[in-house]
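> no FASTA, just this:
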């Protein structure tokens, strides 16, 4: 039986610590939900990072053995996966950054900077129930089918912070979790307490906390998808400057609060598609608004070397049909993976190339003809 044993996530944390020490952390991830008229659900997400994640699609079968990391690099909770799942890995490690399981549950971590998250103190006698912040998404995908199960099972875990040695800090995340009905929650560890909170708008970004983002929507209470009407200022009639005037003032920068506001309005005001095909298509169109080309978000790495936070890949999950669509920065053509068409039983994961795949542009030159 293949097992990602107790040192698996220690190795992951070590490789991640080296990666983060050489790059700008991912602070620009955006996710949004689409629900069709027939109840079909899709979720689209962009992943930004300052250096290559070299992700591939990882397919983890049911029955696979896993082990979590407790504080101080000790061994944490062990389990075998109840459900198979798929999603992108990173840094050559068999550990997903996000994913969807065979029941249509989606789970993803979104970066939170230092100072935003604080994990509970875990007693040594509870290390056997400890799940580090780097393990939680995997544990959810392995064990939960619905949001009701997430709410029931998460409080029994001992959520722990795993320290990154080279940075002398914790890699901090908060989580978006959604099931095939579209019901969504956010899991955050703030002030040493873990909270599972309903997500009524179905979108997610990074810092600050989710409650802050919801409260911030009050600053945009006047925004509407409908065009503004002309109005009088004294004897002068002020007319809108064309289409989209109802959303005048919608923030357009790349900060997490601005992206959250934009995603909330886009995802919840776009016309509802009819079915799953329409939900996937709308998800693709909506998430395209959040792509960040290299060079638009800049930072400095070691020796003041320029680093660029950019959209390395984009995913769209069809939670109803258990399908995943993905594209990368180098290949803008979407590819599809059907969970029903890959191995779902076994003792080790399989992988589908995602990184470094060049686009195969369809040549339609021969179709030229008179109308």
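Thanks, I have the structure now. All figures in this text were calculated on a predicted structure; none of them were measured in a lab. Numbering: from 1, shown residues only.
> C-alpha only now, for contacts and for neighbours.
Noted.
> do a quick rundown of the strands in the stretch 101-250 of the chain.
Remark: strands assigned in the stretch 101-250 of the chain by DSSP state E, counting those that start in this stretch are 106-111, 130-132, 158-160, 163-164, 169-170, 173-178, 184-190, 193-198, 203-204, 231-233, 236-238.
> tell me the gap between the third one and the middle of its chain.
The gap between where strand 158-160 is centred and where its chain is centred comes out at 21 Å by Cα atoms, centre = their mean, to the nearest Å.
> want to compare, so here's the second one:
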């Protein structure tokens, strides 16, 4: 479970933000992967040791992985769960003429090698997402991805039965299952929502007034399912005034994502674990900064690239 949004300032400075909702304790570390840090990918014989630097919260498994991040060229991306809908290539059906990547590796490879959305679209033609078991969660994770570049263009990539599908992320919203096309159809159920409150209405000579302000939001879903979080995030984004600068942009995005934040105890999985918002991240493309807030803190922390160490070959933990 996760929700992501894109947002921009009045002068078109862009940001990708997301909630990281998960039922396995991540305990992430803030990290920068310098340009010559050897990035290991399961299906590649040699590590990728010459790439763009990447900034983000990292989880150490057999190697460091990021579920979202921004690279030095201002390309940002996030990984979200896609339960029951993600479909990968079997390891028995690999095309040796293409690049093979595990689901949790795809985001990392894109940020390491691409500068723009166009670069990703070209890369996608030569990539296979291959079924790859992850010990940490004892399964192959079902995922889809959202990316934004400095121009503000954003795409969603979903691994479906007919291959990788790319959608222009014009709404700037992504949640979890069902697929993106389903969410677009579902929006038609909520086109009555309005920032404006209803006026009084007279019925058979009797005047009725709404209870205070906010009557235009009547019917806005309040549950924590992906379809409801998608709609709620979209409404909050649409009704948010465009900020003036990157700092106010992060603040605006935090208020939008507060509407889909999952407190501990609100969602219990069938395994008996708590699915909650472990962190919220804000990837600012204008100042190449990674902001984040952990569950146990109201403080938003800002991290930037350490350009004095950007050419090193060991991961840098902040």
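Sure, I can see it. Only a predicted model underlies this, so the values are computations on that prediction, with no experimental measurement involved.
> run a quick neighbour tally on residue 21 of the first structure.
15 (other Cα atoms under 10 Å).
> who are the contact partners of it?
Contacts for residue 21 of the first structure were tallied using Cα atoms under 8 Å, 6 or more residues apart in numbering; they are 166, 167.
> if I look at whichever residue in the first structure pairs up with residue 111 of the second structure, how far off is residue 105 of the first structure?
Taking TM-score structural alignment, residue 111 of the second structure has residue 141 as its aligned residue in the first structure. Residue 141 of the first structure is 7 Å from residue 105 of the first structure, where distance means Cα to Cα, to the nearest Å.
> tell me the contacts of the nearest residue to the match of residue 111 of the second structure once chain neighbours are set aside?
Nearest residue to residue 141 of the first structure, sequence neighbours excluded (Cα to Cα, 6 or more residues apart in numbering): residue 101, at 5.6 Å. Applying Cα under 8 Å, 6+ apart, one finds that residue 101 of the first structure lies in contact with 83, 84, 85, 86, 141, 142, 145, 322.
> and the two most separated of these?
Among these, the pair separated by the greatest distance (Cα to Cα) is 142 and 322, at 15.1 Å.
> more crowded one of the two?
Remark: of residue 142 of the first structure and residue 322, residue 142 carries more neighbours, 27 against 21, as counted by other Cα under 10 Å.
> I'd say the more buried one and residue 86 touch.
No - using Cα atoms under 8 Å, residue 142 of the first structure is not in contact with residue 86; the gap is 10.4 Å.
> looking at the alignment, what corresponds to residue 289 of the second structure in the first structure?
By TM-score structural alignment, residue 289 of the second structure lines up with residue 323.
> against residue 171 of the first structure, how distant is the spatially most central residue of the first structure?
Taking Cα atoms, centre = their mean, the centroid of the first structure lies closest to residue 108, which sits 4.4 Å from it. Using Cα to Cα, one gets 15 Å for the distance from residue 108 of the first structure to residue 171 of the first structure.
> please apply the same query to residue 142 of the first structure.
For residue 142 of the first structure relative to residue 171 of the first structure (Cα to Cα), the value is 22 Å.
> what does residue 99 of the first structure give?
Relative to residue 171 of the first structure, and taking Cα to Cα, residue 99 of the first structure is found at 19 Å.
> looking at the two, which one has more neighbours?
Neighbour comparison, residue 99 of the first structure and residue 171: the larger count goes to residue 99, with 27 against 22 (by other Cα under 10 Å).
> in a helix, the more buried one, correct?
No - secondary structure of residue 99 of the first structure (DSSP: H, G, I helix; E, B strand; the rest coil): strand, not part of a helix.
> isn't it up against residue 88?
Yes - using Cα under 8 Å as the test, residue 99 of the first structure is close enough to residue 88 to be in contact (7.0 Å).
> related to what we said a few turns ago, what's the match for the residue nearest to residue 141 of the first structure in the second structure?
Per TM-score structural alignment, residue 101 of the first structure is aligned with residue 71.
> residues in contact with the closest residue to residue 210 of the first structure other than its chain neighbours?
When the adjacent residues along the chain are set aside, residue 210 of the first structure lies closest to residue 186, with 7.4 Å between them (Cα to Cα, 6+ apart). Residue 186 of the first structure makes contact with 174, 175, 176, 177, 195, 196, 197, 198, 199, 210, according to Cα under 8 Å, 6+ apart.
> what's the counterpart of residue 14 of the second structure in the first structure?
Superposed on the first structure with TM-score structural alignment, residue 14 of the second structure falls opposite residue 41.
> scratch that, residue 273 of the second structure
With TM-score structural alignment as the criterion, residue 273 of the second structure matches residue 307.
> now do residue 194 of the second structure
In the first structure, residue 194 of the second structure lands on residue 224 (TM-score structural alignment).
> double-check that match against residue 249; I have them as touching.
No - applying Cα under 8 Å as the test, residue 224 of the first structure and residue 249 come out as separate, 10.4 Å apart.
> with neighbour numbers in mind, choose between the two.
residue 224 (16 against 10).
> spit out the contact partners of the more buried one.
246, 247.
> pull out the buried residues from stretch 268-277 of the first structure.
268, 272, 273, 275, 276 (16 or more other Cα atoms under 10 Å).
> brilliant, that's me finished.
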